[in-house]
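>>> generate coordinates for the sequence data below:
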Amino acid sequence: MALYRFVPVLIAGLSMMLPIAAQADAVVDSPAGKLRGESVGDVQVFKGIPYAVPPVGMGRWKPPVALPRWNDVRDALQFGPACMQPKSRPGSLYADEPAATSEDCLLLNVWAPKEVRNAPVLVWIHGGALTTGFSSQTLYNGTKLAERGVVVVSINYRLGILGYLAHPGLSAESPLKVSGNYGLLDQIEALRWVNRNIAAFGGDPANVTIAGESAGALSVMYLMASPPAHNLFAKAIAQSAYMISTPELKRPKFGEQAAEGIGSRLATALGAPDVAALRSMDATKLVEGAGRLGYFPLGTIDGAILPRQLVEVFDRGEQAKVPMIAGFNSGEIRSLRFLAPPAPADAATYESAIRSRYDDLADDFLKLYPASTLEESILATTRDALYGWTSERLVARQTAMGRPGYLYLFDHGYPAANDAGLHAFHASELPYVFGTADRTSAFWPKIPATEAEASLSNAMIDYWASFARTGDPRASNQPDWPAYGSTRTYMHFADKPQPAAHLSPGMYELNEEVVCRRRAKGGQPWNWNVGIVSPALPPREDCRR
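From the prediction side, this is the model:
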């Protein structure tokens, strides 16, 4: 149990907790081999554990391969390198540069309570647009969740061009005749490692929850949709997921180019005539070159690893049949303004643009996103089309298949964030879920060390840990979190957790109709082309539910 629950003077601030000296005295003998970690209070920490053969040389753009057991005791006292990635944008509040990067990066970290058996396991998948991020970011420290009795695992996976490139030459090499999705295959291999090894750390391989935020939540949806992953986890948490249209391997669809075509053109632009030339290129030059050329990594619909578009998988009930938490933040786009178009000159121009694009849905749209609050409406439009609709769709589809779904809205602000115009911005829930308010990056609005902030964080840690344990999110001295169910209930995390019903009435229905029409038409993606930059929507009769 966390120290601040017993010492009143410390509960006033998350950052006031006294540091506990680490001792390198934790040794486990797992099927992978013996590991020496460190003890930090009542938690044992093991860092930089390899879960697959390094994907270098001829292993580049190959599915991951499990490591053979090592014989000696392996030190797991230092975090390993992050996967290859570009540098963060200068001044970004998400800037958190890894100490080192390498292609030899298929590593994971474990935080485990001491002397536990059959503890719930939470596998954390970092965000970063499938382009940046790493498992050892200080924001993702698993100590607080481990103090609640959860074994926490955070994983690296291949990113960018090295993780998601599809190419005809790579497909020709594959026994399945597919390519792309290497980062997703890494995540699946990490889950297999957990299945084989986590009992040695006190975890229950039959009680694994996958969890992630942003691109990590996109990865959670990919895992839920991927048949090879289905028996490797029992629950799922998706924080700020986005169920956008995704390139298909060999054919253009929904306004997206074929993934192999994207890869071929990228390779040509990089000066690589074939796969052998790509493999001979320096990894840093590949990553930087792909970035300059505007390559944006996504999963590939290949019929095997990802059999269909996510919306179709979830409509057909082919996703993993597991309980789920999904939710989003009220200010998602406040820190991601590049995802939203600039506001037009005046309200009349805005309303005219919406009516010309949304036709019979324009009145419903303008009711939700009125011209009278122009800039806020622009931000809310993109937020809901990406994150709000996705979150509610996920829990609605799990509910329909008889599994509990729990929806949330994170709507919490604090002075530094509010003063910067960043109330409840994208990822701002993470320090509360992990209890890492004192470990945010340099440009992150500083969270005050107050009893109110600590209380909200304690509640969210409790809810997440409880869900990982039983599938029922509960928190000490906090209201019960009802399942979405027929009343469309959600948890509103503002200053305190408070259950409510029917989040933003009409929002889900509008976006569901828009996506349905675009799917029926076939030539329009459903990602960032919403609001005043939306193409003219297909007519209602094109939509067949």
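
>>> please make it C-alpha for all contacts and neighbour counts, starting now.
Fine.

>>> the strands in the stretch 101-250 of the chain, which residues?
With strands called from DSSP state E, counting those that start in this stretch, the stretch 101-250 of the chain shows them at 101-102, 107-113, 119-125, 151-155, 203-213, 235-239.

>>> which elements pack onto the fifth one?
Translated: strand 203-213. When contacts are defined as 3 or more CA pairs under 8 Å, 6 or more residues apart in numbering; DSSP states H and E, strand 203-213 packs onto strand 119-125, helix 182-197, helix 215-225, strand 235-239, helix 451-470.

>>> let's compare: structure for the following, please.
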Amino acid sequence: MNYVAGFFLKWTAALCLLCWSLPALAGAELQRPTTAGPIEGTLLADGAIQAWLGVPYAKPPVGALRWRAPQTPEAWTTPLKTQAMAPVSLQMKGKTPVGSEDCLYLNVFRPNDQSANLPVLFFLHGGNNQTGSAAFFDGALIAEKTRSVVVTVNHRLNALGWLNIKVVKTGDPVEDSGNFGLLDIRKALAWVHDNAAFFGGDKTNISVCGFSSGARNALCMVISPLFKNSFHKLITFSGGMTTSTPEDGARIATKALAQLVLEDKKAATEREAIDWLNSATPEVAAYLRNLPAERFAPLMANANIRMGVFPHLFTDGATLPADGFAAVERGQYNKVPMLFTSGADEFTVKANADPYFADTRASLDDPRKEKEYAFATKYGSMLFGYINAERNAMLFSAVKGQPPVFASRFLWGANPLVVGEKAGKLIGGTHGMDICILLEQERPAFKVSDEIFSADNKPGRQAMARLLQGYLGNFMRTGDPNGVGLPRWDPWSNAAGHSGLLFIDADKTTATARMGARIVREQDVFRQMREDDGLSPERKEFIVKHILNGRFFSNNLDMLWR
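This next block holds a predicted model:
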């Protein structure tokens, strides 16, 4: 963009912002300026919400921009219609690639009125950084219930978003990190800073929020020097502090890419294919950049929350500290108020997805499999929940100068009197149930029986949704979830005897939230596993090695728990 055009666009945007603060003209309230050009949105939620969907925040990362840092989009002057979400980032759906490599778009939601200086929620979706999209999060609902501006983001996934190998490096330390998905998130957040005011948002009050891998990305934003002072609160749904080394990333990704090399007969053996990729010649670079994007989506797609299968969030020393979350202990991170949530039965849906328990999903009649399933889900959930709540809270709260930290555990889903016996055993307070209730959704993945989301328990679910939405809105505004009509939520303390977590549950009609001292500690879990006499030592060894080991919450568990 030349100087004159750039000046004109910025002047026009400033003038439009001034005009927007005046009463809106009929039909004009859905057009907004942005730093790249004007956009035209739509109304959602029966007219209660203004939305701008599929807004480009960077150039399409295709062709020469594959495995490059995201670039500022070309400016436009004619209003761009942003009334439908963009395609999902390229990923696997079952055994089929879906979506597009052209994926760097975000969505904006706000109440349909003239209010300004609203808190901003910047949401990152889950899916192990391999699947998922911004469409998961109902931004219209949350904008309405919390009176905020909600921004949901698509970014690059799988090997297109996370690749740390020699041949794609350019000499720029940030770009050479391989953390292209994280760089996309930085670009989207910069867009929010530049444009939030046009949508009535307060860029000095941004809450970064994520679910699952989105929560892990958000936690990495806390320690990344690229995000210093760029957001003001952190909210995570079931996310822990996990990173990978560049060395693991290069080794595992190169082995995966070697399969493509073999398919295309560029080498005769896997060893030759790996050596050819590691040679990083112009021929190798051209080969990888010219491959159809769909061929990258299946690589490492069987990770199922195993970082060892699909390494990402590389501790490269430029985008993330070389020693990862040890930066927290040094106090070198973005100190903001934090709110962490986790489920009481985090591991059930992951155990259900494991082929070994296929028979258990269909029936609980096999006594041996049922005992093994109970062992895996009990201790897997304790460890997964600990990683997502207690460990986060303990580590950050120990740092001098850290603002208040709040942590909770979501119990709903386990009570057979509320959800039925089958759902209580196979689902419980599983990974994602809390955000499912927050968004007032009945997720198909959880429907193992007709009783889990029933007309009888809907009043209780609705009461929990109001509770969670109230806590979320208060925290976004002030950094404290507490407010009128809500049960007291005390901040975390590492002091002995502190009650610790807020436990959230409901019966069929009424929601409850209470502080409790039932804290999970990793070493206590290992001790209980050793002492558990429900399985023989041999079967415990099998479940630990083949079902629990190598997950985000249990790296090298087979050595640690003994």
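
>>> just checking, Thr436 of the first structure touches Leu139?
Yes - here Thr436 of the first structure lies in contact with Leu139, judged by CA atoms under 8 Å, at a distance of 5.7 Å.

>>> dump the helices and strands packed on strand 203-213 of the first structure into CSV; add distance to Leu278 of the first structure and mean neighbour count as well.
Below are these laid out as CSV (distance: least, CA to CA, whole Å; neighbours: other CA atoms under 10 Å):
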stretch, distance to Leu278 of the first structure, mean neighbour count
strand 119-125, 27, 27
helix 182-197, 15, 23
helix 215-225, 26, 25
strand 235-239, 34, 28
helix 451-470, 42, 22
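
>>> wait, which of those is closest to Pro535 of the first structure?
Among these, helix 215-225 comes nearest to Pro535 of the first structure, with 24.5 Å by CA to CA.

>>> how about the helices and strands packed on strand 203-213 of the first structure in JSON lines, adding distance to Lys87 of the first structure?
Converted to JSON lines, these look like this (distance: least, CA to CA, whole Å):
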{"stretch": "strand 119-125", "distance to Lys87 of the first structure": "20"}
{"stretch": "helix 182-197", "distance to Lys87 of the first structure": "19"}
{"stretch": "helix 215-225", "distance to Lys87 of the first structure": "17"}
{"stretch": "strand 235-239", "distance to Lys87 of the first structure": "24"}
{"stretch": "helix 451-470", "distance to Lys87 of the first structure": "30"}
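
>>> ok, the residue nearest the centre of the first structure - contacts?
Closest residue to the average C-alpha location of the first structure: Gly216 at 2.0 Å, with CA atoms, centre = their mean. The contact partners of Gly216 of the first structure, taken as CA atoms under 8 Å, 6 or more residues apart in numbering, are 124-128, 130, 238, 241.

>>> list the contacts of the aligned partner of Gln332 of the second structure in the first structure.
Aligned counterpart of Gln332 of the second structure in the first structure: Glu318 (TM-score structural alignment). With contact set as CA under 8 Å, 6+ apart, Glu318 of the first structure has these partners: Ala225.

>>> where's Glu318 of the first structure relative to Tyr222 of the first structure, distance?
12 Å (CA to CA, to the nearest Å).

>>> same check on Leu368 of the first structure?
Taking CA to CA, one finds Leu368 of the first structure at 30 Å from Tyr222 of the first structure.

>>> same thing with Leu191 of the first structure?
Taken as CA to CA, the span from Leu191 of the first structure to Tyr222 of the first structure is 14 Å.

>>> common neighbours of those two, please.
With CA under 8 Å, 6+ apart, Leu191 of the first structure and Tyr222 have no common neighbours.

>>> ok so, going back, wait, a helix at the match of Gln332 of the second structure?
No - with DSSP: H, G, I helix; E, B strand; the rest coil as the criterion, Glu318 of the first structure is located in coil rather than a helix.

>>> which stretches of the stretch 51-200 of the first structure form helices?
Using DSSP state H, counting those that start in this stretch, the helices found in the stretch 51-200 of the first structure span residues 143-147, 160-164, 168-173, 182-197.

>>> what range in the second structure matches the longest one?
Mapping helix 182-197 of the first structure onto the second structure (TM-score structural alignment) gives residues 180-195.

>>> one step back: now do the shared contacts for Thr436 and Leu139 of the first structure.
What both Thr436 of the first structure and Leu139 touch, as defined by CA under 8 Å, 6+ apart, is the set Leu430.
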